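1. no sequence for this one, just the structure:
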C-alpha cells in the first residue's frame, strides 16, 4: 500500500473518532453548566479549553459556552473541532478513494454535505447526537464492509489511538473539576458505558469501580486499556512476522503506558489521575509520531547546491 493512502486511512479513523469523542465531552460539559446554576462558567470553560489544547482568551475576557462551542464544535477549519474533524475525514477519504469502499465514501461525503444544515442548532445536544450517529454509521461500515487487511488495520489503529487519547481527556476534565464536575454516572453515560458497567458489577456501583471501568476494562471498547490493546494488535498485524523491530518504537510507547495503568493498584492511579492521563496523552502522541516515521515517511526536499546546480 502506498504511504499516502495508508496515512489517509489512519487519519480517517482518527478524525471520525475525534469528532465523536469531542461531541460526547462537550455534551457532558454543557449539561453540567445547565444543571448547576452556581458553576463558575468562565473557569470551567477555560479548563476545558486547556484540556483540549486550545488557547483561551486573555484573562480580562469572560469565556462562556458560546466561545467553547465556536472553538470546539462549529469551527470547520480547525481539525481539533468537531466540524473541522468531519471535514478533514472526508478530505482524507477523497485522497484514498481508490481504497475505501463506496459505502464508506458515501457515508463520509453525505456527512460533509449535511454538516452546514446541522451547525448552530437551537439545542447543541441535537448537533452532538447527530455527530454520534454519523460516527456510529462510519464504524459500522468499517466493521461490516472492510476487509481485515491493511486498509482496516490503519483505520482501526488511528481510531484506537485517538480513542485512548480522548477518553484520557474526558477523565481529566472530571479530575480537575472535582466535586463540581460531572458524576461518574454521567461520564459512563456519555461513553455509552453505563449499562455495560451495571451488568459487569451487577448493580453494585461506586465511583472507584466506575473510574476503573473506563480505565482498565479489557472488554469495553472505549476503556483506555482496551483501546491501547487494540492499537498494539493493529501494529502487530501490520508488521511482517520476520521483521518486528521497526514497529517497536510505537508499540513501546503504547505498551509502557498500558502496563503502567494495568498492573498498578487502581487507588494509586486515581490518586494522581490528571498526571496519569497526561502520560496517556503523551504516549499516544509519541506513538503517532513513531507510526508516521515508520509508515508515512515524507520525502526530503531536494536542494541544489554549488556544482550540483
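-> Arrived safely, thanks for sending. Since this is a predicted model, take the numbers as computed values, not measurements. Numbers count the residues shown, from 1 in each chain.

2. Going by C-alpha atoms from here, please, whenever you check contacts or count neighbours.
-> OK.

3. Check the gap between residue 123 and residue 276 for me.
-> As judged by CA to CA, to the nearest Å, residue 123 and residue 276 stand 34 Å apart.

4. Counting neighbours, go ahead and name the busier of those two.
-> Neighbour count, other CA atoms under 10 Å: between residue 123 and residue 276, residue 276 has more, with 19 against 8.

5. Setting aside sequence neighbours, what's the nearest residue to the more buried one?
-> residue 269 (6.7 Å; CA to CA, 6 or more residues apart in numbering).

6. How many neighbouring residues does the one you found have?
-> Using other CA under 10 Å, residue 269 has 19 other residues around it.

7. Hmm, it is touching residue 262, no?
-> No - taking contacts as CA atoms under 8 Å, residue 269 lies outside contact range of residue 262: 9.5 Å.

8. for stretch 31-43, how far is the first residue from the last?
-> 16 Å.

9. Pasting the second one now:
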C-alpha cells in the first residue's frame, strides 16, 4: 500500500472519531451550563478550551458557550473542531477513493455537504446528536464493508488512538471542574457506558468506580485501556513482532502508558488523575508521530540504483 493512501486511511479514522468525541464532550458541557443557572460559565468554558488545546489568554473578557461552539463545533478551518474534522475526513477519503468502499465515500461526502448546510443552525443538542449518528454510520460501514487487511488496520489504528486521547480529555474536564462539573454519571451516559457500567457493578454507583470503568475496563470499547489495546493489536498486525522485545516505538509508547494504568492501584491513579490523563495524551501524540515516521514518510528521498528507481 502506498504511504499516502495509508496516511489518508489513518486520518479518516482519527478525524471521524475526533468529531464524534468532541460532540460528546460539548454536549455534556452545554447541557451542564443550561441546567445549572449558578454554574461559573466563564471558568467552565476556559477550562474546557484548555483541555481541548485551545486556551484563551487571560484578560480577554468573558468566554461563554457561544465562543466554545464557534471554536470547537462550527469552525470548518480548524481540524480540531467538529465541522473541521468532518471536512478533513472527507478530503482524506477523496485521496483514498480507490481503496475505500463506495458506501463509505458517499457517507463521508454527504456528511461534509450537510455540515455546511442547515444543520449548523440547529440547536446544539440536535447538532451533536446528528454528529454522533453520522459517526456511527461511518463506523458501521467500516466494520461491515472493509476487508480485515491493511486498509482496515490503518483506519482502526487511527480511530483507537484518537479514542484513547479523547476519553482522557473527557475525564480531565470532569477532574478539573470537580463538583462544578457534570458528574461521572453524566460522563458515562455521554459515552454510552452507563448501562454497561450498571451491569458490571450491579447498579452500585460511585465516582471511583465510574472513573475506573472509563479508564480500565477491557471489554468496553470506549475505555482508555481497551482503545490502547486495540491500537497495539493493529500495530502487531501491520508489523508482526520479532523474538527480542518490542522494536516499534509506537507500540512501546502505547504499551508503556497502558501498563502504567493497568498495573498501578486505582487509588494511586485517581489521586493525580489529571497527570495520568496527560501522560495518556502525550503517549498518544508520540505514538502518532512514530507511526508517521514509520509508515508515512513525508520527505522520503528518491534513491537511484543503476537504472532502476
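-> Right, received. Where do you want to start? Every value quoted in this text rests on a predicted model; they were computed, and no experiment measured them.

10. Is the residue nearest to residue 276 of structure 1 inside a helix or a strand, and which specific one?
-> Assessed by DSSP states H and E, residue 269 of structure 1 sits inside helix 266-271.

11. Might one say that residue 115 of structure 2 is in contact with residue 83?
-> Yes - at 6.3 Å, residue 115 of structure 2 counts as touching residue 83 under the criterion of CA under 8 Å.

12. So for those two, which sits in the more crowded spot?
-> residue 83 (26 against 21).

13. list the contacts for that one?
-> If you count contacts by CA atoms under 8 Å, 6 or more residues apart in numbering, residue 83 of structure 2 has them with 19, 73, 74, 75, 76, 115.

14. Run the chain-centre distance for whichever helix or strand residue 226 of structure 1 is part of.
-> For residue 226 of structure 1, the host element (DSSP H and E) is helix 224-238. Centroid separation for helix 224-238 of structure 1 versus its chain: 14 Å, with CA atoms, centre = their mean, to the nearest Å.

15. Wasn't residue 151 of structure 2 part of a strand?
-> No - per DSSP: H, G, I helix; E, B strand; the rest coil, residue 151 of structure 2 lies outside any strand segment and is helix.

16. remind me, longest helix of structure 1?
-> The single longest helix within structure 1, with elements called by DSSP state H, is helix 3-35.

17. in that one, what's buried?
-> Applying a neighbour-count criterion of 16 or more other CA atoms under 10 Å, one finds 4-30, 32-33 buried in helix 3-35 of structure 1.

18. Just tell me the aligned range of that helix in structure 2.
-> Matched against structure 2 by TM-score structural alignment, helix 3-35 of structure 1 falls on residues 3-35.

19. The matching stretch vs structure 1 - mean distance after superposition?
-> For stretch 3-35 of structure 2, the mean deviation from structure 1 after alignment is 0.3 Å (mean CA distance after the TM-score superposition for structure 1).

20. Find me the equivalent region of stretch 69-89 of structure 2 in structure 1.
-> Taking TM-score structural alignment, stretch 69-89 of structure 2 hits residues 69-89 over in structure 1.

21. ok, and for the matching stretch, which residues are buried?
-> 69, 71-76, 78-89.

22. Distance of the nearest residue to residue 96 of structure 2 once chain neighbours are set aside relative to residue 11 of structure 2?
-> Sequence neighbours aside, residue 5 is the residue nearest to residue 96 of structure 2 in space, at 5.4 Å (criterion: CA to CA, 6+ apart). As judged by CA to CA, residue 5 of structure 2 and residue 11 of structure 2 stand 10 Å apart.

23. List the contacts of the helix or strand encompassing residue 144 of structure 1.
-> Element membership for residue 144 of structure 1 (DSSP H and E) is helix 124-145. Helix 124-145 of structure 1 is contacted from outside by 16-17, 19-20, 23-24, 27, 101, 103-104, 107-108, 111, 118-121, 152, using CA under 8 Å, 6+ apart.

24. and residue 300 of structure 2, helix, strand or coil?
-> Applying three-state DSSP: residue 300 of structure 2 is coil.

25. State the number of residues packed around it.
-> Neighbour count for residue 300 of structure 2, taken as other CA under 10 Å: 8.

26. any idea how far residue 71 of structure 2 is from it?
-> Residue 300 of structure 2 sits 35 Å away from residue 71 of structure 2, going by CA to CA.

27. Ok, residue 282 of structure 2 next?
-> Distance, residue 282 of structure 2 to residue 71 of structure 2, using CA to CA: 23 Å.

28. Would you confirm that residue 3 of structure 1 contacts residue 293?
-> No - using CA under 8 Å, residue 3 of structure 1 is not in contact with residue 293, being 10.5 Å away.

29. Give the residues shared as contacts by these two.
-> By CA under 8 Å, 6+ apart, no residue touches both residue 3 of structure 1 and residue 293.

30. Hey, what's the angle from the one helix or strand residue 252 of structure 1 maps to to helix 224-238? Just curious.
-> Following DSSP H and E, one finds residue 252 of structure 1 within helix 248-262. Helix 248-262 of structure 1 and helix 224-238 meet at an angle of 160 degrees, taking axes from the mean of the first three to the mean of the last three CA atoms, to 10 degrees as the criterion.

31. Pipe the contacts of residue 83 of structure 2 into JSON lines and attach distance to residue 186 of structure 2 and secondary structure per row.
-> Formatted as JSON lines, those follow (distance: CA to CA, whole Å; DSSP: H, G, I helix; E, B strand; the rest coil):
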{"residue": "19", "distance to residue 186 of structure 2": "19", "secondary structure": "helix"}
{"residue": "73", "distance to residue 186 of structure 2": "20", "secondary structure": "coil"}
{"residue": "74", "distance to residue 186 of structure 2": "24", "secondary structure": "coil"}
{"residue": "75", "distance to residue 186 of structure 2": "26", "secondary structure": "coil"}
{"residue": "76", "distance to residue 186 of structure 2": "28", "secondary structure": "coil"}
{"residue": "115", "distance to residue 186 of structure 2": "26", "secondary structure": "helix"}
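
32. Thank you kindly, that will do.
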